[in-house]
Structures are given as structure tokens and as C-alpha cells.
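> only geometry, no sequence info:
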């Protein structure tokens, strides 16, 4: 185990691992004062080597990206959606050939949000500390406790994946997990995805009609402005202020200026917000799911939900692995979406169609 801060050490390490069939990968980043996460550390493990690469050091990371984006090398990761965001930000691309131990574990009976610590304890009888979860990874030098935490996140992940894969083979669910992990590379990264960003605004679900429409538009504008300024969204407009403005429905520049306490928005930007709210029509990002919900029968939703519940018990997996409420609504209203694709189509789609027809 060692920390890499110099180019020569990095080049030597990358040369040693370039022919590996699989590697464990994790990242640490800072995001307290910015909209975009700042990559601070990349941890790489092989069966015989572990290194933490200091991305804030004066080193060229091109060789590292070649390894991570090498399709022949399987990347073993845990709950990797944020890591994928980091990779996308740095390379405008997403690595192929990923095995996510959190996703895979859900298919052998674990919760869909099972933590790495719990998996290690139950699968390998290994205990690790998670005391540095909210550590500031941008500070240098890194503390010994931080380095131990970083090493722990990858040291046993390859062995963990082997344990999970053995159980998947016995259950004949390898293909299911491969499909789920493959879908990771096609998902939106969450950065600057304004289509459903309103769901992160606390209190918005209690609003109705025009008030809700305004809150959705405010959330969309805030997200785009936060990305432009590279500042946390709530530093510009707090959730409570969005709800208050939407309830008031007075969109004058003067009222907006009084309602927004942040000094990080200039008057011209408030005017831009006023213009945006006055001239933007409700679009796809708003209430499509709610509109579909209104068109379906409540008894159909209950029937599909009940079927997924009983099927998940038979399979020994959580119901949310089969499908969310959003997935159910889409299937009922359109006979499409996740419940009619891939392994789910083979497993449950025909039963659902029979149930509804």
C-alpha cells in the first residue's frame, strides 16, 4: 500500500497493472463549496497491489485514464454513480466493463442500498472503519486515518466481488447483473440534468398547479445557474425561498430580489430569472409522471405492485430491484420502460400484461 504523489511512481505503478484482468477502483472528492465535484484521490487495487493516487499533485493522469477506460479491464466498484460523474467530468466519457458490488449484492438478497462495510462483514467477515466519510479530501497533507480509510475502500473489493459472483452463478443471475451494470454507462450523470432536478427541492410535492409549475421552473433555473457559477445550488436560492416565491406567485423583479437572500446573485441575474419565469412554458421536465399517473387506474397500480411484491419474495430480492413506482406507472400507461426490457421482460413482462389485460 502506498500513496503516489510523483510522476515516476505513477508511471511505474500503471506499468505494473496494465495487464490485469480486473482492478478495484474508488475515488475521493471534495464538493462542499462547489457545484462540480473536485477529484482529489483515486484508489486502485489489484490482487497484489494497492495505491492511492493523489490527483491534486503535479502529475499527468493520462496514463491512469487509459487504465480506467480500458474496456478489457473489469473495474470492480461499489455504488459507483458518483465515481462515474467524476470520470465523465474529467474525460467526457464513462468507463465500460464495470462490476458494481452494490448492484450485484441486491441480486443475492441484500438491500439495494447495502453499504460496503456491511458487505465486507457479511461476505468476508472483514471489519473496516468508516470514520472519514465526511473528511475534507482536498486538504494536504492527507492524514494517516484518511489514507487508511481510502485503502480500506479497495483493499478487499476484488475478493468481495468473487464471493458475490459465486452466488450469482449458483442463482443463474450473472446476466441480470451484467445488464444492470451495463445500464450505468447509459444513465445521465446527474450533473446539469435539469429534467427531474425539481425532485431535490424540499416541499415541492406539497404544491399544486401553477405554484408547483413555478417551483419546478425555479429549480431548473437555479441548477443551471449553480453549474455556471460552480457553486452549490442552495448557496444561490434556498429550497424554502423557492417554495415561498412559488406560493406568492408575484414574479416582479423587486419581489424576487426581496425573496432571495443570497448575495451571490446580481441584479441582472435576478432580471434574467424574472424573464425566464415569465416566458418559459411548462415542458417535459415538469410533471410527466404525474400526468401519466392521472391516466391509470389505481387498481391497476395496486395489482402490479402486489405482483412485484410477491415475485420479489419468491426470488429473494427487494421489490425495488424489479421496479419502482415510476417504472410501474410507465408500464401500465405505455407497456414500455424498464419492466418491459432485458431480464425483466423475460421474467415478469408477460405476467404483467396478462394481469392488466
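Perfect, thanks for sending it. Note that this is a predicted model, so its numbers are computed, not measured.
> okay, CA-based contacts and neighbour counts for the rest of this
Fine.
> give me the contact list for the strand or helix carrying residue 234.
Per DSSP states H and E, residue 234 falls inside helix 233-236. Helix 233-236 is contacted by residues 35, 222, 223, 225, 226, 262, 263, 264, 265 when judged by CA atoms under 8 Å, 6 or more residues apart in numbering.
> name the next helix or strand following it along the chain.
helix 239-248.
> which is the next helix or strand following that following helix?
Next element after helix 239-248 (DSSP H and E): helix 253-259.
> for residue 345, which non-adjacent residue is closest in space?
Of all residues beyond its chain neighbours, the one nearest residue 345 is residue 339 (6.0 Å), with distances taken as CA to CA, 6 or more residues apart in numbering.
> actually, residue 121.
Using CA to CA, 6+ apart, the nearest residue to residue 121 is residue 127, at 5.6 Å.
> just the buried members of the contacts of helix 233-236?
Buried members of the contacts of helix 233-236, scored by 16 or more other CA atoms under 10 Å, are 35, 222, 223, 225, 226, 265.
> may I see the residues you listed organised as CSV, with secondary structure and distance to residue 23 added?
Shown next, in CSV, are the buried ones among the contacts of helix 233-236 (DSSP: H, G, I helix; E, B strand; the rest coil; distance: CA to CA, whole Å):
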residue, secondary structure, distance to residue 23
35, coil, 29
222, helix, 38
223, helix, 35
225, helix, 38
226, helix, 35
265, coil, 44
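> next one for the comparison:
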């Protein structure tokens, strides 16, 4: 098992990879102690059954002797498909570190969902069903930043790209046979978009869950989330090290405007009650309280102004989705999310389920169902749509 620790060795491997139609890629990283993922290992494999074609690229052991520039050049090569499984976190590492997103890209998890392997098929499942092999997952949660790596860690890491070759070839062939390759590429457009990996502090509040939709409360929430995100990014620390979500919601509700007020917070960490974080909290609350009326955030209603979905229609849409998922062999959650169904049931139309291949598989009939133009009947073990 070859471990690459120098730029020269990596360049030679990447040059050899250019002679092949694809290369499989995976990473090991840590994120528990940082805002951005810390890259610990990159695994690569060229086509074939020989494990000599698979390598570990070790940026920690390589240190200053290893630059990943040759790998990034390979990622930009349009003649070589870069194959990942559940690629989003891997791609984020490369997008943040070097501003590069591998292209052309193939994600076997997305492809498996299109090819009938169910919702969010795991790598281990695909290895069993397609490669007829097993993966030892005992090293999955080890500390990948510590050196030297054990033989068990290396074997686990390399298996994530060696079996991936057979999985990719199987799924790519099935997609080509069924004419669904374009469906997968449509899904991968989000992963290939650099904006997917940028977190705008001004928009960080939208990921928080709260039942309080009062505009002034949301303004304070927005400013507290903005400060936390900016602080965490600048110092490369996890958001929770600044203050946790429940503390942020408490602060937005209690609106502390002085250090004395801040001292009464129940959920705030001790380190956040003083210094830069405390000053930032008070400034954020003030910014939220002073926000002009026209700039207050508001929770948008759907296109028809209805806040609530019709529960009967929502239930029927779920039945229709299950039927279309079974008939097409495409995972239901890939066709439409629960939020999509509720939005449709509330009269909305601005959902992914109504565009591209999803509209053909599900969206058109979903609209007809909502308009009362079709009904659902059970025939044997199948649910079918009939015109009304």
C-alpha cells in the first residue's frame, strides 16, 4: 500500500491517472475542533483490480514536502471523471482550501438513489450489493490526525476507493442503459456550484429553528447568528465554541444590553460572558433592536399566501410519491422532500419537484392531484392514478 508524502510522487501518480477515464477519490478529515474541516488523508484509485493503482496521500506526514497542487490540476482535467461517494463534505474541503471543485464529477450515492438502491444508500450497502464484499468499519471514528496511522486505518481508508471503482462502473452502466445519466448530472449541479460551500454570515440565521416569527425577534436572531458565524470563521473554531443554538435563541428572546444583563443568561458558556464574545453579543443585540422597520426579516409565505398545507392533500401526495418512487425505482426523498409536499399541498409551486426530470416522474401528476383532476386507486398491490 503506497503512501505519498512528496509533491513529486503525487505529480507522477496524477500524470498516470490522466491516462484513465476516471479516478475514485475519498478523504479522511476532522472537524470537531475547527470551523473548517482539517484534511488528514486523501485516498485515490485508478481503474483496475490491482491495489497498486490505489494510494494514500498524507498531507500531515508530508508537511512542507507535499503540495496538493498536482491533485488540484487533476481535479480540473475535463478528460477524467472524479468519482466520490456522498461527496459534499469532501468537495467542501477542496473548495475552501483551493477554490477548486473536481469536474467532471460523479457521486455514487446520488446515482444509487436514481438506480433503485433506496434513500441515501450507504457505501457499505453498495459494497455488499454490487462488489459482493464487506468493509471493516472499526476504524471509522478514529483520530485521523494522529501519526503514525495503523495498518487497520490504512486498510479501511484504501477500501473506500478500491471498491468504489466497481460501484461506479456498475452504476454508470445502469444509468446509460436506462437513459438517466442526465438525471444524475442535474442533481450534481448543486454540488458543482461553488456557492454551495460558502456560508454567508448574514444568512446564518436561516438554519436556526424557532417558532417565534416576530420580525424584531428575528432581527436580533439574525445579528447574533451573523456575529457568531463571523467570529467562528475568523478564528476557525466550531460555532458551538462561541455559543450554542439554544443559547443564541435565549439571547434573542432576553435581549441583553449590558454585561449585567448578560450575566443572567442561563445557557451561555462561561467564556462567552466576557471579552470579545460578550462585546459582540451586546453589539449584535443593539444592531437588531436598532434595525429599521424596512430591513426587519420576515418569514415568507408561499406564493398563494397560505401558511398551512391541506393535510388531506399532503397525505395523498405522499401516497402518490411512494407509488411513483416504486414505479420508477428512484428514491422518494430524491424526487420530493416532505417540505416540497407540504408546499404543494398549500398551493405553492416553487419547488424542485416541479422542474426537470422530477416533473416528469412525479410533479405533473402531483399538480393534477392538487387540482382535483386525478384520483388514486388501489389495484392489487399498486396505487395508480385515474382521471376524474
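Received, thanks. A quick note: this is a predicted structure, and the numbers were derived from the prediction, not measured.
> surely the residue nearest to residue 121 of structure 1 meets residue 116?
No: the criterion here is CA atoms under 8 Å, and residue 127 of structure 1 misses it with residue 116 at 10.2 Å.
> who has more neighbours, those two?
Counted by other CA atoms under 10 Å, residue 127 of structure 1 and residue 116 do not tie: residue 116 has more neighbours, with 20 against 13.
> how much space between the more buried one and residue 100 of structure 1?
In this view, residue 116 of structure 1 and residue 100 of structure 1 are 11 Å apart by CA to CA, to the nearest Å.
> residue 348 of structure 1 now?
From residue 348 of structure 1 to residue 100 of structure 1 the distance is 24 Å (CA to CA).
> out of these two, which sits in the busier spot?
More neighbours surround residue 100 than the other of residue 348 of structure 1 and residue 100, with 22 against 17 (other CA under 10 Å).
> so who does that one touch?
76, 77, 78, 79, 80, 181.
> can you find the partner of the fourth one in structure 2?
Residue 79 of structure 1 maps onto residue 86 in structure 2, with residues paired by TM-score structural alignment.
> how many neighbours does its match have?
18.
> grab the nearest non-local neighbour of it.
Nearest to residue 86 of structure 2 is residue 109, by CA to CA, 6+ apart, at 5.4 Å.
> pretty sure that neighbour is in a strand, no?
No: according to DSSP: H, G, I helix; E, B strand; the rest coil, the state of residue 109 of structure 2 is helix, so it is not within a strand.
> is it in contact with residue 85, as I believe?
Yes: counting by CA under 8 Å, residue 85 is a contact partner of residue 109 of structure 2 at 5.4 Å.
> anything in contact with each of those two?
With contacts defined as CA under 8 Å, 6+ apart, the residues adjacent to both residue 109 of structure 2 and residue 85 are residue 123.
> ok, the counterpart of the residue nearest to residue 345 of structure 1 in structure 2 to residue 338 of structure 2 distance?
Mapped onto structure 2 by TM-score structural alignment, residue 339 of structure 1 lines up with residue 353. As defined by CA to CA, residue 353 of structure 2 lies at a distance of 11 Å from residue 338 of structure 2.
> swap in residue 300 of structure 2?
18 Å.
> let's have the buried ones among the contacts of helix 233-236 of structure 1 in JSON lines, adding distance to residue 174 of structure 1.
Shown next, in JSON lines, are those (distance: CA to CA, whole Å):
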{"residue": "35", "distance to residue 174 of structure 1": "36"}
{"residue": "222", "distance to residue 174 of structure 1": "41"}
{"residue": "223", "distance to residue 174 of structure 1": "38"}
{"residue": "225", "distance to residue 174 of structure 1": "42"}
{"residue": "226", "distance to residue 174 of structure 1": "40"}
{"residue": "265", "distance to residue 174 of structure 1": "50"}
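> quick one: which of these is nearest residue 195 of structure 1?
Comparing those against residue 195 of structure 1 with CA to CA places residue 223 closest, at 10.4 Å.
> next structured bit after the helix ranked longest in structure 2?
Counting by DSSP state H, the longest helix found in structure 2 is helix 151-178. Counting by DSSP H and E, the element after helix 151-178 of structure 2 in chain order, helix or strand, is helix 181-191.
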